[in-house]
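Peer 1: Have a look; sequence and predicted model below, questions after that.
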Amino acid sequence: MSFLPEKEPLKFDVNLCGAPEEIIHLVDNIKKVGEQFLYHWKTFPIVLPPTAITTKCQINGNDSTYGSDSNCTLARRAITSIRSINCRDLFVPPSFDELDAVAINTKGEPRHLNAKQLESLRERGLDKDIHGKPKKLNSKQLDTIRKLGEFEVASINFVGQTHKWRLTEWLQKGTERNRETLLDDLAFSLQFLLVTARARLFSHFFSIADSIKAILTGVIKLIDIIFGVPSLQAHNLPEKIREERCRYLVAELICRPELEHALEHLISFVRKQLRKAATEKFEPSKEAMFPQIPIPYQFLTPKHEEIDLRLFNRDIMKKALPVIMGLLERETRGWFLHFREKLIYELKAQKLSDEEIEKSVNEAVMKEYLQRVYKSIINNSELQMLGDGIPKLLINQAQCIVLMHRAVENVQRKIIKQKNTLSQRMQYTYPVLSRIGPWMRDKQRIAEEKFIQECQWSAHEEALTLCKEYNLHQAVYFLQRDLTFMREREPVLSKELKAVKIPTRTFHWLTQIWHPSNWIVRRSFQGQSETIPTILSSTATAITTPRSNPCQAVFLVEKEITRSTTTRWPFWRIINYFYRTWTWTWNAMFFFGVVIPWCSPVSVRSLFCSESFYPDLELSQVNGTLFPRKSSLTSTLLSRLNLLWRHISKSRTHFETKPDTGFIGKGMTRHLNRIWNYVIKGILGTLAMLIIFPIICLSASLGSLMVAITGPLWMPLVTLLLHVFNGLIYDLDSPAEWKNRYFVIIEAVIWNIIIQGILQPLIACLIAFVLCPIITVILFFVALLRYWFRLAWDSIIYHLVIKKRGRIPACDSFIVKRVAGPGMASDYYFQIRPEQALAAFEAKMELDELNAYQNLMEQKIQQPQKDFARFVDVCFGPFSAHLAKNGAYRVLEKEAQDLMSALHDKLERRLRELQSGLSTTLKSKIRLTSKDLKVTVALASKMLEYWYPQHVIQKLSTSEEEFWESKGITINDWSALAVVFFTDIFSLDFLTPLDDTDTKFKLETEHSVDLSRFSNAIHTINFDGQSSEMLGPLYSSRGNIQIQSPYLEISAFNPRSKLLHCKFKKLDNACNSITYTMLLGGRFKTGTRKHKAYLGTNSAQSSQLNKSRPWKRSQQPYMADKMCIPLPVPHPAHIALIIHNRDSESPIPLESENCIGILRALEDRSSDLLSTDYILASSFDSTDSHSSLTSESAEPEEQNVNVYNWQRDDWMLRTRQTGAVRVELASPEDISLDSESTRVVFGTLGTTV
């Protein structure tokens, strides 16, 4: 019988009644061709591959080779197995409930023991003696109960395991546990005296010390709100120190002689651009590109050591980073797993602790990874083409970053070790006090602060030592300069800068200039400003807004005199009071004495002048003269009457010129119109203007004049009321934003002085000197009474009840409860035999074969449909015809669905037999011993080598190379593939062998399962010394050892990177440092050690916790602020300017805004002018600005495109979304949109609106 499918041509039913003969002939030809090429499956037998578990297999003697044509993965002896193995029968979990099984029989009645059971119970009975009666407790168990209140019973079914029972505390607690309770009670009583009482005296919260601070705070607030206390601050102190730090790093550098011409060209270019910026507007980024300005990247130290900074070149890094990323990814493959396990095995053989092993292996893995990466970089031809020595520079940069991180990590490890040592010493020296948590934390905090103060330069010194070992001369030079600055210059500089303080707030008082002839007119042209005479003109000009043309001058007018006061001096509020009174008085007199009587619509001028007038003036941008503002036109009484009667005349004319088409003729409505216009509008309106308007004008003018004359009398009272309002309600003159502005006097008097200053110390003294000692004494005697009463009670119960009546229980009760034993703990494992693992492995291979068979059959079943669709597309596609899924194609679909269903049904039945049915939790606990694991992996690799290529790989739709690449292992590495399969079958923990100290239970098979062929194959392998060495230490028990995959951040190769510049936070575990997270690709561990890992969100959570619980002292974590990674070396363009300023008598102003923009344009320039790649900001590219980091090579998923690269002083290309927009009102064509970089560029002479 043939198992191959048979084809049958498709038949088409065509009905063309009434069609032309040409069409009938054409369709007949198409039908013939279609029936010739198209087909369907006449028969399609579905025969699954024979299962390897039930196939007859033989093995000859000690020969363990496998026939290539055999369906079995292991050769068998002359023993034939005809029983199929269900994979669910391979692993049968044990039952941990042996208590009831011993106590009762299957019918629920007391079990009668036979001779064999009695003999077994004599040796290891559980709760029955040799007569089947409840078993008494022995002397060891009674002694354990006396000490701990618990006892142990050996297990029957699980050799080496014990059941632990604990008595309820009211029955028996135990002397040891009673002593622990006594120590805890004594510690709790002493806590009130040593912690609570002391905290009420010296703590930062609710203490006498805090009350003294509160009184001083309240008094200062009262003095400040009434008179004014100086309020100063050091402005931008960290930024200034950082700028000086950057300059100091390169202060001694010398330009190479052959590059001095480039330095001169750069200096001349910067000077030219500064002159241009002072006279006209320009874009520095474009000016820096055309022409290409040479930048010296190589310098010399005073000892003539070479400093090569070519990695600051954006073009070089743009080409190098993609290559390096590929090398970093490639070097992580193929070696890590075996290398890690070999190291763990060797270090475990040396009897090292888990912590030492973890540290050593992580360092060795990272070292091996870095060596591989460095070797690939040094031998890469693409990187060598970037320039002589560029690969070496990249390696040195990465080495420097790694070593600096390692130095900081070493300091962190020392701090953690010192804390642990202190804790152990305190627990040994003070067994009671060490149980007081706040007392221990306070001691640890003091010791940690002292250690940090002593080791504040340890990170620098450690990094210097490491860099010297690796001969990184350039890094050593900058590290030494940085250490010298931080140790010698930074304290002095910080002290000097702290002395230079600025006021926290400046007040501006504007006084109106009354007469326009006294207004101040300024003329600005090409960066120069001068005051010109004020000229009043009656001739208006067309241009009144500032022009953007740099060849045209800009005129500005000042109508107020500005005076300023600050919070620098004492009594600044009194000074503000006088300035406010003076300014407001003159402005009120101007408003009420000039504006209203002479310039307003109800002024005397509006009453007596014959024509309208212009009370306001505006500035001409042509000649700087002041002329009347047209928008300020004000009408007078005569002009209003004139307008009224003109309106009446126009209304009458309009009425008379309209045609007479209304409901009532004009003969009647004309009289009404005359009455409305002449009488009501004209006469009454004129009378109203002549009578009411003069009264309004005179009363308003006279009233405002009176207010203006009496202004010096009432204005001081208004400002005094405002001064009182500032103290009682809301402080408008608050010197700082962070201070409270509401009800300042009430806060100072009631809260700070009365509550915190008076009531707080009284209550604190009462608690510290009365309540806490009383509570301590009471708790002390209660603890002693409790201890002696407990001892007496335990002795009575032990001698009267437990010793005489105690026996081994069979179940839990309210008196005794089983707390430990087989199956109760989570740290246990299931041990299996190699035969079971190999059988499951064989099932896994068969699953892969079935999957490959399924894909192959599905493609073959669907082949007629694909050929049909291709035929239609080729023949009728040019005529825009598409496949219609009906007719013959529908028949093909139906046949394919039927075949698919039959295939899936057969596969599902087979797959159910191959499923082990184990849960994920159970799989993670299955282990083998070390020897069994080696044997299993060795045999599994042979099974794969002789069976897998023919039965699986040949049936795959991909090539063999693609198969191995998808698994992430090298070609024909059958051992690694076996490891991957075992990981899929069980879990990754399966590869960790069992130790002798592990708690383990056996997973047996069903009695009907025959695994003898696997046992025979195992016994035929002879593991002599050579074979054992060949297999090697595949895997080792790791326990708490966690080894992270090696990973190096791409930014480690870029000196302009910001990613590696971070402040190192204090960690409770040395291996959880930021170095492991970033450089080793690690993750923070939780729950694997005694100490918890520090997470990045802990600082925010701690801040929120302190707000909700203010009595908790805020813990300041250790931060290696003295170490910046990478070092803040300025850009070579900035270094060139620093060198010029050091040796020149006419230095370039580096702090100026124009110079900062020019430097940034030079730093960010690239030969690719159309480049729009994402640029990461850098913290220390120059001393005045944050430059950009070229990371065009970053992967798309690693780029944060939603984060804008704002730079602090980018004055020319700023697109920050703020409330102010710079526009050129007179010249909108000067606003340009850069379509390539989506930036709007504005001129520098614009105005802010």
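Peer 2: Nice, thanks for sending it over.

Peer 1: rest of the way, CA atoms for contacts and neighbours
Peer 2: Will do.

Peer 1: and residue 954, how many residues sit next to it?
Peer 2: Using other C-alpha atoms under 10 Å, residue 954 has 13 neighbouring residues.

Peer 1: An error on my part: the question was meant for residue 531.
Peer 2: For residue 531, using other C-alpha under 10 Å, the count is 13.

Peer 1: Distance-wise, check the residue lying closest to it once chain neighbours are set aside relative to residue 625.
Peer 2: In space, and not counting its chain neighbours, residue 531 is closest to residue 522: 4.4 Å by C-alpha to C-alpha, 6 or more residues apart in numbering. In this view, residue 522 and residue 625 are 11 Å apart by C-alpha to C-alpha, to the nearest Å.

Peer 1: buried ones in the helix or strand containing the residue nearest to residue 531?
Peer 2: Residue 522 is part of strand 520-525, with elements assigned from DSSP states H and E. For strand 520-525, burial by neighbour count (16 or more other C-alpha atoms under 10 Å) applies to 520-523, 525.

Peer 1: now for the longest helix seen in the chain, which elements pack on it?
Peer 2: Scanning the chain for the longest helix, with DSSP state H as the assignment, gives helix 390-429. Here helix 390-429 touches helix 354-378, helix 381-384, helix 437-454, helix 458-469, helix 1074-1078, going by 3 or more C-alpha pairs under 8 Å, 6 or more residues apart in numbering; DSSP states H and E.

Peer 1: for the ones you listed, which one ends up most surrounded?
Peer 2: Highest mean neighbour count of those: helix 1074-1078, a mean of 22 (counted as mean count of other C-alpha atoms under 10 Å).

Peer 1: another structure for you, compare them:
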Amino acid sequence: MSGEERASRPNSLVLEAPAPEREPLRFDVQLVGAPPEVEQLVNNIKQVAEDFLYHWKTFPIVLPQSRFTGPGNRPSDIIIAPPCDELDAAALDAGVEPHPLSPKQLHSIREKGEFEVPSRHFPGQTHVWRVAGWLQRGRIRAREELYCHIARAIALIVVVSRDRLLRDEPLSLIAGAKALMQGLHRLMDVIFGMPSLEARDLEKKIREERSRYLVAELICKPENQEDIAALAAWVTRAMRRASTEKRDARDSSSRAAPRVPYLYTTPQRTQVDLRLYKRDLLRRAAPALQTILDRESRGWFLHFRERRAALLASQKMPMKDIEEEVSAAAMREYVSRVCGAVLASEALAALGAGVPDLLAAQLRAAVIVNRAEEGIRRKLEAGLATAEARIRASHPILSRAEAWRKEKLAVAAQGLRNELRWAGMEDAANAMQGNKLPQHRYFLLRDLTFLRDREPLLMKELRAAKTPTREFVWATRIWLPRNWEIVRHFRGRSERIPTVVSARATSIVTPRSDPSQPVFLAHLDTTRTTTTRWPGWRLLNLAHRTWCWTWNLMFVLGVLLPWCSPLSLRTLLCVKPFVPDLELSQVNGTLFPKRSSETQTMWSLLLKLWRYVSKERTRFETEPDTGLLGKGLSRQANRVWNYGVVGGLGSLALLLLFPLAALAASSLALLAAASVPLWLPGAVLALHAAFALVYDLDCPDPGRLNRWFVLFEAIIWRIGFLGIVQPILAFLVAIFLCPLAALILLVGGVGWWVARGAWEAVAWRALIVRAARVPAHDSRYCRRVAGPALHTHASYQITAAQALAAVCARGELEALAAWAADTEAAIERPLKDYQHFVDACFGPFSVQIAKTGAYKQVEKECAELVWSAREKLAARRRDLALPLADAARARVRMLPHDLRKAVHASAVELAVMWGAAARADEWWAARGLEPADWHALAANTLVDVFDAEILVALEEGEARVALEAGAGAARWRELAARHPAPPDVLAERDDWRPAPGVWGEWSGTPAPRVPPPALDAAAFSPRHAHLPPLPAPPAVALVLHNRESDNPVPLDSDLCMEILRSLEDAPDCDDRREGVERYRGGGSEATSDTSGSDTPDDDALCRISPRTERAACRWTLTGRGVRLRADLASPEDVSLDADRHCGTSV
């Protein structure tokens, strides 16, 4: 190695920098009047401090040698951004005045209204200037405008006029006829009541039938038959328990859930494993899967994208196709890597045998389905583009009308959707067969069969099964308590019992929550129901409302008020208080008087009044005589008040006024009750009229229909405006207005075209030909509409030598930053030693450093040295800085061969520069790179210096401006020429991984705009939105049970679905039959039968498996409520007699 080369390297020095020189600190200690012991101690401390503490006598600050020394050798001299005024250069053409337009440019203005000017800085490109429309539009543009006017005129006839007459659209004859029929139907509905039916929950029923059809042909394995029977029995008992014990169905999961089978076979002998439907399994696998997804997404995509893009670009493939192909290949590579990592994961393998295989297969299936849907979307887009091109070619003038073109495109799109409706699922099934995914292919084909063949028929059947949209309940009060209906509810069964009125009261009157006790309910009303199923339901509602309101009002006015109220006749006839209301006993279901409804009579009130007077007199006489006047004077006043005012006047009111009030209230109530049949029907009829006029309380469909001013809506809006005025307006528009407007538009368009042509001919010959010049900027007469760097900035082109110089400058800056950190640490070392000395010696005495004396002087010297070092560093950084702003750096790019050469040469120089520091793997890990991957480091450095666009090579014809290079670039050009660029040919392999020592990245091909592939952990879930919606494994088992059982489980009930959901969320049972074998009856862990009756299914048998040496057994003694847990040393330690019903279950 020559001396010149050694001197040019940043880490090598021609002359070694002198080492810093220390000087001990000196302390001036003067103690006056101190004891000898203190003086000796202080002198010892001073001597030790002067031996240990120091400051820098000399500290030379010599920056590392730089390769950018000398005049004209700085980065600002190597990369120069020249000023670029492209428009002035193109207009002036090396002159002072703009040159006139050429005959070709003048002819272009006459034909197209625009002209082209060749670019000076961008060879092969042109600037397009468009003349203002008022001055010159050109023959071609004027003709296009005429065609558009003709197309709009024709569209008024063939689209607008036709739609008003023949299409069901707003403002049309058909829409008017429909509105008229709807208005008449609404009017008849308001008056009489028309049938209102609907098919409810269509989507939910279709979804349930679809999920059951997917698993309807599965075959359970023989060893799991008993598990399915036990599960069905458990669910049945749980439903009965939830309905009888008055508790939430989700509480069933707290009991010992039976084992749910997950393994099945198909009629084609395909193995089906549904273990991924266990939520707990996916929940435990989620952290490991997320880690794998994050790990496998790093470190390979850039290499893969560049290599695949280079290969496809060499085949002359368009950029759009390259981006699509690279994106698909990147996703395949990512999925392959993730599947390999999943299969090799020990954490996933610990979840169960074959679980990694299931997860990998599930991921491949989800990706295949997404890929198939993406393919169908692209076919649909391509088909629509082809259809639009065909429409424009076959109808060159009419296709310019947007309404007509959209209509034709909508028809074509509908045809394409019908044609490609099942193609996505068929393609996915074929791809699954090629990827050996038989389970997912089976369910996908079953789903395809259901959607294509069975769903239309099922939808037709379900739509025919309609139910009324609303139901009305009319309750009529039962007058006599002995006619009330008493119903006993116990264990899901209801029965009516005889009505018994008893005088004995019981202590329990509220329904009990104990499931072993019955519940009694009293029905005080007779209910009748009407619906909107049949015509005339409003008249039926009128009759029922009149009937029930009449009887209920007569009961209130004729029974409750004159016989049971506090002002009833019974208060005058009875002496003792009476109890008019009854309440129901929850012990035996009898009716007894309700004490809280006790009503006082006139005589009982009189008795109560004089008892109150007696108590007041007694209280007065028994109190001590401590008042102001004494009892001798106040006794007479107390007697007058209690006997005369309270007792006398109160008795007078009860005996005279109370009977009059009771007789008047009862008489008025009886008269009103007798007159109810006379005036109530009219009131109800008026109420129904108010329903039609103001607010429709009996609206058949409140969620869809308007309820305010229904009659006015039906007559004025629907019949009058929409049904009569709309057809008239539609007819006038179609027959008169549209043809007239089309004629005006056609004549006006042709006239405007003729007049415009004459004006443009005069303006072109008189003005443009004589005075037009090449413009240099936009004005009111013309503006630039196309050309290099118009909408996007032009790129700055640099050479490989300039890029290499920028990379080396960045490397020197990083080395300079590390040197600065080490130098500042060395400068401040005396301060740190000083602090450490004080803390070690005087820290236990809570002594702190005072910034005075020697410490202040050392701190000042260190601050000056640091400031001097930073000044020199700032000057060096200014010398190494690039002269480009951040916006300009983002536009810097290179040609393909320069990009290859720059990356390779930069990698070599960085390897020499950082060779010693890069020996540790941590150094590469901090930069997110593989060890010894110098080319990736060089590429990342280029991105840091400029921008990510630096790695995208310039294409042919792309707008660019070459950055000038100074005289100092010659040496870097020679250095870059020493390292030949690697070949740009790589073998095509989907599983490519960069081999050590072989460089295949950043080969110079323009990189496509393809984002890195990404997957979510939800892709491993079989409940993915795009996959067939299989039911949960418990529901699958019950579907198979119902297929062969005479006692099916009602899967459609909400209670059953709630139990299955709780069973699905319950912790998993152990599938291995080791230890204690669970019993087959499907019962719970603690089988205390609260119903009071035992069934054979509830019997339990404790069996100990002989395969284990030590088993754990837990059982519950039902009779005693005691739970035991025994660790058994051998299976012979326990023996239970199955014939004895001892209430023990294991």
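Peer 2: Done, it's in. As the structure is a prediction and not an experimental result, all values here were calculated from the model.

Peer 1: Identify the residue range in the second structure corresponding to the strand holding residue 522 of the first structure.
Peer 2: Here strand 520-525 of the first structure aligns to the second structure at residues 485-490, judged by TM-score structural alignment.

Peer 1: With the first structure overlaid, report how far the matching stretch is off on average.
Peer 2: For stretch 485-490 of the second structure, the mean deviation from the first structure after alignment is 1.8 Å (mean C-alpha distance after the TM-score superposition for the first structure).

Peer 1: picking that back up, may I see the buried residues of the longest helix of the first structure?
Peer 2: Applying 16+ other C-alpha under 10 Å to helix 390-429 of the first structure flags 390-391, 393-413, 415-416, 419, 422-423, 426 as buried.

Peer 1: Stretch 599-618 of the first structure now?
Peer 2: By 16+ other C-alpha under 10 Å, the buried positions in stretch 599-618 of the first structure come out as 599-607, 612-613, 615-618.

Peer 1: One more: stretch 686-697 of the first structure?
Peer 2: 686, 689, 693-694, 696-697.

Peer 1: Tell me which residues are up against stretch 461-468 of the second structure.
Peer 2: For stretch 461-468 of the second structure, the surrounding residues in contact (C-alpha atoms under 8 Å, 6 or more residues apart in numbering) are 195-200, 202, 531-533.

Peer 1: just curious, which of those residues is nearest to residue 964 of the second structure?
Peer 2: Nearest to residue 964 of the second structure among the contacts of stretch 461-468 of the second structure, counting by C-alpha to C-alpha, is residue 202 at 72.6 Å.

Peer 1: if I look at the closest one, how far off is residue 461 of the second structure?
Peer 2: For residue 202 of the second structure, the distance to residue 461 of the second structure (C-alpha to C-alpha) stands at 10 Å.

Peer 1: More neighbours: which of these two?
Peer 2: For residue 202 of the second structure and residue 461, the more surrounded residue by other C-alpha under 10 Å is residue 202, and the numbers stand at 14 against 11.

Peer 1: if I pick the residue mapped onto that one from the first structure, what's in contact with it?
Peer 2: Aligned counterpart of residue 202 of the second structure in the first structure: residue 237 (TM-score structural alignment). Residues near residue 237 of the first structure by C-alpha under 8 Å, 6+ apart: 494, 497-498.

Peer 1: got the residue ranges for the strands in the stretch 951-1100 of the first structure?
Peer 2: Using DSSP state E, counting those that start in this stretch, the strands assigned to the stretch 951-1100 of the first structure run over residues 999-1002.

Peer 1: all helices of it, in order?
Peer 2: 960-967, 974-985, 1012-1019, 1025-1031, 1074-1078, 1098-1108 (DSSP state H, counting those that start in this stretch).

Peer 1: hmm, back to that, out of the helices and strands packed on helix 390-429 of the first structure, flag the one nearest residue 671 of the first structure.
Peer 2: The closest of those to residue 671 of the first structure is helix 1074-1078. By C-alpha to C-alpha, the value is 97.3 Å.

Peer 1: The closest one aligns to what range in the second structure?
Peer 2: Going by TM-score structural alignment: helix 1074-1078 of the first structure matches no residues.

Peer 1: How far does that helix sit from its chain's centre?
Peer 2: 13 Å (C-alpha atoms, centre = their mean, to the nearest Å).

Peer 1: Same question for stretch 292-312 of the second structure.
Peer 2: 28 Å.

Peer 1: which parts of that stretch are buried?
Peer 2: Buried, per 16+ other C-alpha under 10 Å, within stretch 292-312 of the second structure: 292-293, 296-297, 300-312.

Peer 1: before we move on, what about stretch 876-891 of the first structure?
Peer 2: 888-889.

Peer 1: contacts for it?
Peer 2: Residues contacting stretch 876-891 of the first structure (C-alpha under 8 Å, 6+ apart): 10-12, 865, 868-869, 872-873.

Peer 1: counterpart of residue 587 of the second structure in the first structure?
Peer 2: Match for residue 587 of the second structure (TM-score structural alignment): residue 622.

Peer 1: what does residue 721 of the second structure give?
Peer 2: Using TM-score structural alignment as the criterion, residue 721 of the second structure maps onto residue 755 of the first structure.

Peer 1: Also residue 181 of the second structure?
Peer 2: Checking TM-score structural alignment: residue 181 of the second structure goes with residue 216.

Peer 1: What helix or strand is that match located in?
Peer 2: With DSSP H and E as the test, residue 216 of the first structure turns up in helix 208-226.

Peer 1: With the second structure overlaid, report how far the next helix or strand after that helix is off on average.
Peer 2: Per DSSP H and E, the first helix or strand lying C-terminal to helix 208-226 of the first structure is strand 232-233. On superposition with the second structure, the mean distance recorded for strand 232-233 of the first structure (mean C-alpha distance after the TM-score superposition for the first structure) is 1.3 Å.
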